[in-house]
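Enquirer: With the sequence up front, the predicted model follows.
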Amino acid sequence: MFKILRAEHLAENIVLMDVEAKRVAKACQPGQFIIVRLDEKGERIPLTIADYDREKGTVTIVFQPIGASTYQFANLKAGDSFMDFVGPLGRPSELTTDDLEEVKKKKILFVAGGVGTAPVYPQVKWLHEHGIDADVIVGAKTKSLIIMEDMMKEVAGNLYVTTDDGSYGRSGMVTKVIEDLVAEGKQYDLCVAIGPMIMMKFCCLTTKKLGIPTIVSMNPIMVDGTGMCGACRLTVGDEVKFACVDGPEFDGHKINFDEAMKRQAMYKTEEGRALLKFQEGDTHHGGCGHCGGDK
């Protein structure tokens, strides 16, 4: 069992947990993910690693409940445990595996959208620990959904916060901030964008226009996390890849986002039925003819 040492709500419907997982903490790197399962009947959920402490043996996860299993996770408290906490899985960020002296020469921009701030943080922190300051854009729909701002301030070279509704920081989408920074004279050799699929798509359209190579994380389309279910199949250039085993990070300018988003939508209906069953409990007696609750 993997004990939850801390559980708190960072914002409305966004949860942070520190989990005691010594072997995972010892081996994980920024960009990787773990698979969590609550109990023997639970669903296996892939979640990106938001932070880790090798000395304490803890791994931090941040998630937004969207289905039955993650809503169950959100109800857990410090002292509760997960049955499975498997990892690290996926490939680490290339920034952590490339030649350090070459990485130091690059001017890097991170773009974090919503919960995407969580997997951005360990990469920025790793760079900071190695003497590299990167610029970071953190965006959300409104002020109440901005997360990890103070933590990011400690490791970012420059932090730019923006909200779609203008309630905090700059006003507008993250893509507008990218364009504004370049217009102000900023030059970047690499952009790393992590967040909702639609945000990453338009970040890539923007950076391609500006000539900035861009890496994205395709964690949002992962379901099984082992390459068996096929949910995270995507086209990268002329190749077929699977986000969980080949990524989750890829060259954003080569990804067919429209295809990936269409594939992602195919898996929502079943999860929606599972969520209803969880929310309604014993009162869920079916009637739809699909979920089996009427049997």
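Expert: Cool, the structure landed.
Enquirer: When you work out contacts or count neighbours from here on, use the C-alpha atoms and nothing else.
Expert: Will do.
Enquirer: ok, residue 84 - contacts?
Expert: The contact partners of residue 84, by Cα atoms under 8 Å, 6 or more residues apart in numbering, come to 1-2, 35-39.
Enquirer: Now do the SS call for residue 253.
Expert: Put simply, residue 253 is helix when judged by DSSP: H, G, I helix; E, B strand; the rest coil.
Enquirer: re the thing from before, what would the contacts of residue 84 look like in CSV with secondary structure, distance to residue 265 and neighbour count?
Expert: Formatted as CSV, the contacts of residue 84 follow (DSSP: H, G, I helix; E, B strand; the rest coil; distance: Cα to Cα, whole Å; neighbours: other Cα atoms under 10 Å):
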residue, secondary structure, distance to residue 265, neighbour count
1, coil, 33, 13
2, strand, 32, 19
35, strand, 21, 21
36, strand, 22, 23
37, strand, 23, 20
38, coil, 25, 22
39, coil, 27, 13
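Enquirer: Give me the secondary structure label for the residue nearest the centre of the chain.
Expert: By Cα atoms, centre = their mean, the mean C-alpha position of the chain lies nearest to residue 116, the distance being 4.4 Å. Of the three states, residue 116 takes helix under three-state DSSP.
Enquirer: repeat for residue 91
Expert: Going by three-state DSSP: residue 91 is coil.
Enquirer: That one: neighbour count?
Expert: 20 (other Cα atoms under 10 Å).
Enquirer: and it, what does it touch?
Expert: 31-32, 245-249.
Enquirer: Just the buried ones from these, in ChimeraX syntax?
Expert: Buried members of the contacts of residue 91, defined by 16 or more other Cα atoms under 10 Å, are picked up in ChimeraX with:
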select :31,32,247,248,249
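Enquirer: In strands only, show me the contacts of residue 91.
Expert: In strands, defined here by DSSP state E, the members of these are residue 249.
Enquirer: export the contacts of residue 91 to CSV and tack on distance to residue 158?
Expert: Below are the contacts of residue 91 laid out as CSV (distance: Cα to Cα, whole Å):
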residue, distance to residue 158
31, 21
32, 24
245, 33
246, 31
247, 27
248, 26
249, 23
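Enquirer: and the comparison structure, right after this:
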Amino acid sequence: MYEIVERKEIAENIILNRIKAPDIAKKAKPGQFVLIRAVDTGERIPLTISSSDEKNGLITIIYMITGKSTAIFSGLKKGEFFLDVIGPLGMPTEIKKVKKVICVGGGTGIAVLYPIAKGFNNNGSRVDVILGARSENLLILKDEMEAISTELFVCTDDGSVGRKGFVTDALKDELEKEPPDIVVAIGPVKMMKSVSELTKQYGVKTLVSLNPIMIDGTGMCGCCRVSIGGETKFACVDGPEFDGHQVNFDELQMRLGAYREKERIEYNDYLHKIKATQE
């Protein structure tokens, strides 16, 4: 059992949990993830560790409520427990000092990007950060990112904060001015695909973090398979980070949508049951 020591909503339907997990906090590195389950009848979901505090034995996860499992997670209060927290899993990010890195984050992918950008900042690299969200009420970790970046650019679809438009608009401007040594892009599949297509035109190495359907997290089930440069890889053990120019994003998007209708039905049934208990 893993105690929740902090629970707060940091943006609309986006929840931050700090969890007591000393063994994981001791070993966790940027880019790694945990598999989390709330109840014994629930599913295990992969969530990347947004930060770890070895001294106090804490890890931080950030997620958006998008279905039944994350809705169950969000209902857990401070002092309550997750049944399973397994990790750290996956390969950590290779963070080598470079002259300049551009970190591009969208949605809750910003939470995944934060420890990576912080790692580059800590080793003396110039870190420019581009954050994207549909609107200001869905933007997370802006202040934290600003504190560790040389320059910060914010883009929103509706222009409610920062530049109106997409992260690729701001990225293109930066690529035209001074191409970086590497771009790290983490967010929705469509965003990572667009970023990778853009950086390929400029010959800039691009790293993306993939979050496919996952069950065991050890490479045994094969559910998290992705196509990288025409070869099959498992995101849980070979990733979750890969060369964005080699990822088959269309196949990834298709696989992610395989159970969307069933997930929608389960989520609506769950919300209906919750509402019935409150009446």
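Expert: Now that the structure is in, tell me what you want to look at. Note that the coordinates shown come from a computational prediction; the quantities given were computed from them, not determined experimentally.
Enquirer: Work out the TM-score between the chains.
Expert: Once superposed, the chains reach a TM-score of 0.94 (TM-score structural alignment, normalised by the length of structure 2), with 275 aligned residues with a Cα RMSD of 1.6 Å.
Enquirer: Can you tell me which of the contacts of residue 84 of structure 1 is closest to residue 211 of structure 1?
Expert: Nearest to residue 211 of structure 1 among the contacts of residue 84 of structure 1: residue 35, at 35.3 Å, using Cα to Cα.
Enquirer: Now that closest one. Nearest residue, chain neighbours left out?
Expert: Spatial nearest neighbour of residue 35 of structure 1, chain neighbours left out: residue 46 (4.3 Å); criterion: Cα to Cα, 6 or more residues apart in numbering.
Enquirer: same check, this time on residue 13 of structure 1
Expert: Computed as Cα to Cα, 6+ apart, the closest residue to residue 13 of structure 1 that is not its neighbour in sequence is residue 64, at 5.7 Å.
Enquirer: ok, now which ones touch the one you found?
Expert: 13-15, 70, 115 are the contacts of residue 64 of structure 1 under Cα under 8 Å, 6+ apart.
Enquirer: What's residue 184 of structure 2 aligned with over in structure 1?
Expert: For residue 184 of structure 2, the aligned residue in structure 1 is residue 192 (criterion: TM-score structural alignment).
Enquirer: quick one: contacts for its match?
Expert: By Cα under 8 Å, 6+ apart, the residues touching residue 192 of structure 1 are 108-111, 214-216.
Enquirer: Select from those every entry located in strands.
Expert: Reading strands off the contacts of residue 192 of structure 1 with DSSP E, I get 108-111, 214-216.
Enquirer: Buried by neighbour count, from those residues: which ones?
Expert: 108-111, 214-216.
Enquirer: Among those, find me the one that's closest to residue 206 of structure 1.
Expert: residue 214 (10.0 Å).
Enquirer: which non-adjacent residue is nearest the equivalent of that closest one over in structure 2?
Expert: Matched to structure 2 by TM-score structural alignment, residue 214 of structure 1 sits across from residue 206. Spatial nearest neighbour of residue 206 of structure 2, chain neighbours left out: residue 183 (4.7 Å); criterion: Cα to Cα, 6+ apart.
Enquirer: What separation do you get for the residue nearest to residue 13 of structure 1 and residue 271 of structure 1?
Expert: Per Cα to Cα, to the nearest Å, residue 64 of structure 1 is found 14 Å from residue 271 of structure 1.
Enquirer: And for residue 40 of structure 1?
Expert: In terms of Cα to Cα, residue 40 of structure 1 sits 18 Å off from residue 271 of structure 1.
Enquirer: Comparing these two, which residue is more hemmed in?
Expert: residue 271 (14 against 10).
Enquirer: before we move on, which element is that one in?
Expert: helix 268-280 (DSSP states H and E).
Enquirer: What mean distance separates that helix from the matching residues in structure 2?
Expert: Average distance, helix 268-280 of structure 1 versus aligned residues of structure 2 after superposition (mean Cα distance after the TM-score superposition for structure 1): 2.0 Å.
Enquirer: other SSEs contacting that helix?
Expert: When contacts are defined as 3 or more Cα pairs under 8 Å, 6 or more residues apart in numbering; DSSP states H and E, helix 268-280 of structure 1 packs onto helix 68-74.
Enquirer: and the helix it packs on, how far from structure 2 on average?
Expert: Relative to structure 2, helix 68-74 of structure 1 is 0.7 Å off (mean Cα distance after the TM-score superposition for structure 1).
Enquirer: Okay, buried residues for that helix please.
Expert: 68-71, 73-74.
Enquirer: about what we covered before: okay, and which of the contacts of residue 91 of structure 1 map to helices?
Expert: Taking DSSP state H, the ones among these that sit in helices are 245-246.
Enquirer: picking that back up, gap between the match of residue 184 of structure 2 and residue 271 of structure 1?
Expert: Residue 192 of structure 1 is 29 Å from residue 271 of structure 1, by Cα to Cα.
Enquirer: Residue 1 of structure 1 now?
Expert: Residue 1 of structure 1 is 26 Å from residue 271 of structure 1, by Cα to Cα.
Enquirer: ok so the residue nearest to residue 206 of structure 2 is a strand residue?
Expert: Yes - Residue 183 of structure 2: assigned to a strand according to three-state DSSP.
Enquirer: For it, which residues are in contact?
Expert: 101-104, 199, 204-207.
Enquirer: Out of the ones in strands among the contacts of residue 192 of structure 1, the closest to residue 89 of structure 1 would be?
Expert: residue 216 (16.8 Å).
Enquirer: Tell me the spacing between that closest one and residue 123 of structure 1.
Expert: Per Cα to Cα, residue 216 of structure 1 is found 13 Å from residue 123 of structure 1.
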